[in-house]
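Colleague: quick one: sequence plus predicted model below, questions after.
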Amino acid sequence: MLDKDKVKKLNIFATKIRIETIRQIATRGFGHIGGAMSICDVLAVLYGDVMKIDPKNPKWEKRDWFVCSKGHAGPAVYSTLALRGFFPVEELKTLNQNGTSLPSHCDRTKTPGIDVTTGSLGQGLSIAAGIALGHKLDKKDNYIYVILGDGECEEGQVWEAALYAAQKKVNNLIAFIDYNKQQIDGYTKDIDDLGDICKKFEDFGWYSLNIDGSKVEEIEEAVRKAKAQKERPSMIVLNTRKGEGCSFAENTLNNHHINVSMEQGNEAVEILEKKLNTLMIN
């Protein structure tokens, strides 16, 4: 269970990730704001408390691996990596521009700290399961973490990977679904209803948990429970809001990939900076 100071620290980190993510996308003028904002809290927990990492040595052999299967949420990952010191924060303003090391989708050949290239949806869980199995066979004690989108879970390959990971008992694999209930064309329930996705993964042989994905303390506790069980891969369903924490995006449906003006960005950042100041004072 996280103490009060740790919860405060992680909430501050998540808010900073949101601020830098909005700044990136506003500077570029467009981007995947919705799905980037909804994973900031889980990124704060993973990179601020849970994962074994070394920003000065991104390829450290004993590190935990992270796969952002919903690779279009890369800006949030880049913000996290920069804030942790993998590369200068100033580089964030080059997002998706000529010569950048921060392309629109995550690319392991370009960005320090990115373990797996992603963006073509449906593939990340298969990759993560393979990495986890390889590490298990090599008797390594690190964990592989992967985040999927809920719309992404309409891809058949996700469920092939789910079956395989359970069959091979890759208990060093901990996955998350960003269950913000929206995708590019609308609500997931109207396009290809996922039903009880937590129960689905349980039926596929996974250890499954359903939590509030905006509460860092619930995320940390879920990871701790996932690690405590040693028999199966784990799926943590994060109930989130698409665009979480972004004033112009969080309460709209069409927020998957949108144009963002500097004025919009500055206004949203100002709101978050006020929240940040309050968190730091209290």
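Modeller: The structure has been received and is ready for your questions.

Colleague: for the rest of this, base every contact and every neighbour count on C-alpha atoms.
Modeller: OK.

Colleague: which SS class is residue 226?
Modeller: Assigned by DSSP: H, G, I helix; E, B strand; the rest coil, the conformation of residue 226 is helix.

Colleague: okay, now it: neighbour count?
Modeller: Using other C-alpha atoms under 10 Å, residue 226 has 24 neighbouring residues.

Colleague: second one coming, line it up with the first:
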Amino acid sequence: MSLTAEKKKYLEDLCKNFRVEIIELLHKIQTGHPGGSLSATEILTTLYFEKMNVDPKNPKKEDRDRFILAKGHAAPILYFVLAEKGYFPKEEMQTLRQINSNLQGHPCAKKTCGVELSTGPLGLGLPAGLGMAMGAKLDNKDYYTYVLMGDGEIQEGIVWEAAMSAAKFKADNLIAILDNNGVQLDGTVEEIMPMGDIAAKWKAFGWNVIHIDGHNVEEISDAIDEAKKTKGMPTIIIAKTVKGKGVSFMEGQNAWHGKPIGAEDYKKAMAELGGAVNG
């Protein structure tokens, strides 16, 4: 079922606010990963505020949906979404990446309410997500497990081992999403390790493949509905995105994978995003 006009606007407005908050905070603390957080904004926002069965008042309820941020460096957008959802006070965001903070540079399941799996080393998200999905089947639970991966991440061999296993065990309650922005830490995917026809690879491994615009909340929502209707095989949603989406000089630039945001760049970014410049 497509989103209502009201819900679509609500999600899009949330995304606009999250982008402003990401730039504001990462400039203030002079650390963190803006590029991949901005490319994943619509995906996480749609999952948490429209599609996923989660309850911040009961974060460990047995039948909750699970979300794994396999590309753990995009922690800023995950934390902003969790805070907005009510998992912890938004004021805690000011402690991001600081000593003894609950909000580490990469998600930590032991420290942060709402985080299902500690991530950072790329490649471990999909196999762990498969384990959660198979656990649901063994326990006769109907929850879904979502895994958000990055382009550079799927160059890891462990991803494809998990992909084979998921197809073998018919893990139709596992939905992977590829944040397909075409850029990784040191350059474009084509420069570092070309992946060829990504869709063909996943199909060859026995997966249902859906293509979408990863910045269109309605397409994201519809794709998840379609994935849930697919039985007997796992689904990957290939979400075409732009690294640094919303800030023109960051878009498609690997330099903004984890670069500190200087004063002038901060002012330019906030002007483009419509945010107020502080300090």
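Modeller: Cool, the structure landed. Since the structure is predicted, the reported quantities are computational estimates derived from the model, not experimental observations.

Colleague: list the TM-score for the superposed pair.
Modeller: After superposition, the two chains reach a TM-score of 0.94 (TM-score structural alignment, normalised by the length of the second structure), with 275 aligned residues with a C-alpha RMSD of 1.5 Å.

Colleague: helices or strands up against the helix ranked longest in the second structure?
Modeller: Using DSSP state H, we find that the single longest helix of the second structure is helix 5-29. In terms of contacts (3 or more C-alpha pairs under 8 Å, 6 or more residues apart in numbering; DSSP states H and E), helix 5-29 of the second structure is packed against helix 34-39, helix 41-46, helix 75-85, helix 217-229, helix 263-273.

Colleague: turn those into JSON lines, columns for distance to residue 97 of the second structure.
Modeller: As requested, these are arranged in JSON lines below (distance: least, C-alpha to C-alpha, whole Å):
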{"stretch": "helix 34-39", "distance to residue 97 of the second structure": "13"}
{"stretch": "helix 41-46", "distance to residue 97 of the second structure": "19"}
{"stretch": "helix 75-85", "distance to residue 97 of the second structure": "10"}
{"stretch": "helix 217-229", "distance to residue 97 of the second structure": "29"}
{"stretch": "helix 263-273", "distance to residue 97 of the second structure": "19"}
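
Colleague: which among those helices is found nearest to residue 112 of the second structure?
Modeller: Proximity to residue 112 of the second structure (C-alpha to C-alpha) singles out helix 75-85 among these, at 8.8 Å.

Colleague: give the buried residues for the longest helix of the second structure.
Modeller: Across helix 5-29 of the second structure, burial judged by 16 or more other C-alpha atoms under 10 Å covers 7-8, 11-12, 14-16, 18-28.

Colleague: what angle do that helix and helix 75-85 make?
Modeller: 130 degrees (axes from the mean of the first three to the mean of the last three C-alpha atoms, to 10 degrees).

Colleague: count the residues that sit near the nearest residue to residue 30 of the second structure once chain neighbours are set aside.
Modeller: Spatially, and ignoring its direct neighbours in sequence, residue 30 of the second structure is nearest to residue 260 (4.9 Å; C-alpha to C-alpha, 6 or more residues apart in numbering). Per other C-alpha under 10 Å, the neighbour tally for residue 260 of the second structure reads 19.

Colleague: quick one: contacts for residue 260 of the second structure?
Modeller: Applying C-alpha atoms under 8 Å, 6 or more residues apart in numbering to residue 260 of the second structure gives the contacts 26, 27, 30, 31, 32.

Colleague: residue 73 of the second structure versus that one, what's the distance?
Modeller: Between residue 260 of the second structure and residue 73 of the second structure the computed distance is 14 Å (C-alpha to C-alpha, to the nearest Å).

Colleague: picking up where we left off before, most packed of the helices and strands packed on helix 5-29 of the second structure?
Modeller: helix 34-39 (a mean of 29; mean count of other C-alpha atoms under 10 Å).

Colleague: with the first structure superposed, average distance for that one?
Modeller: Comparison of helix 34-39 of the second structure with the first structure after fitting gives an average deviation of 0.8 Å (mean C-alpha distance after the TM-score superposition for the first structure).

Colleague: which outside residues touch that helix?
Modeller: 19, 22-23, 26, 73-77, 179, 181, 215, 241-246, 250-251, 253-254, 256-259.

Colleague: mind running it again at 7 Å?
Modeller: Helix 34-39 of the second structure is contacted by residues 19, 74, 76-77, 241-245, 250, 256-258 when judged by C-alpha atoms under 7 Å, 6 or more residues apart in numbering.

Colleague: among the residues you listed, which one sits closest to residue 271 of the second structure?
Modeller: Of all these, residue 19 has the smallest distance to residue 271 of the second structure: 12.0 Å, by C-alpha to C-alpha.

Colleague: do a quick rundown of the strands in the second structure.
Modeller: With strands called from DSSP state E, the second structure shows them at 66-69, 145-150, 174-180, 183-184, 187-188, 208-213, 235-240.

Colleague: so which other helices or strands are in contact with the first one?
Modeller: The elements that strand 66-69 of the second structure packs onto, with contact taken as 3 or more C-alpha pairs under 7 Å, 6 or more residues apart in numbering; DSSP states H and E, are strand 145-150.

Colleague: got the angle for the strand it packs on vs strand 174-180?
Modeller: Using the same axes, to 10 degrees: strand 145-150 of the second structure against strand 174-180 is 20 degrees.

Colleague: now do strand 145-150 of the second structure and strand 235-240, the angle between them.
Modeller: Using the same axes, to 10 degrees: strand 145-150 of the second structure against strand 235-240 is 30 degrees.

Colleague: what lies in contact with strand 145-150 of the second structure?
Modeller: Applying C-alpha under 7 Å, 6+ apart, the contact partners of strand 145-150 of the second structure are 65-71, 125-126, 129, 132-133, 173-180.

Colleague: what's the spacing between that strand and its chain's center?
Modeller: When distances are taken as C-alpha atoms, centre = their mean, to the nearest Å, strand 145-150 of the second structure is centred 7 Å away from the chain's centroid.

Colleague: same question for stretch 138-151 of the second structure.
Modeller: For stretch 138-151 of the second structure, the distance from its own C-alpha centre to the chain's C-alpha centre is 13 Å (C-alpha atoms, centre = their mean).

Colleague: distance between the ends of that stretch?
Modeller: End-to-end distance (C-alpha to C-alpha), stretch 138-151 of the second structure: 31 Å.

Colleague: for the residue nearest the centre of the first structure, what are its contacts?
Modeller: Geometric centre of the first structure, nearest residue: residue 39, 4.4 Å, by C-alpha atoms, centre = their mean. Applying C-alpha under 7 Å, 6+ apart to residue 39 of the first structure gives the contacts residue 178.
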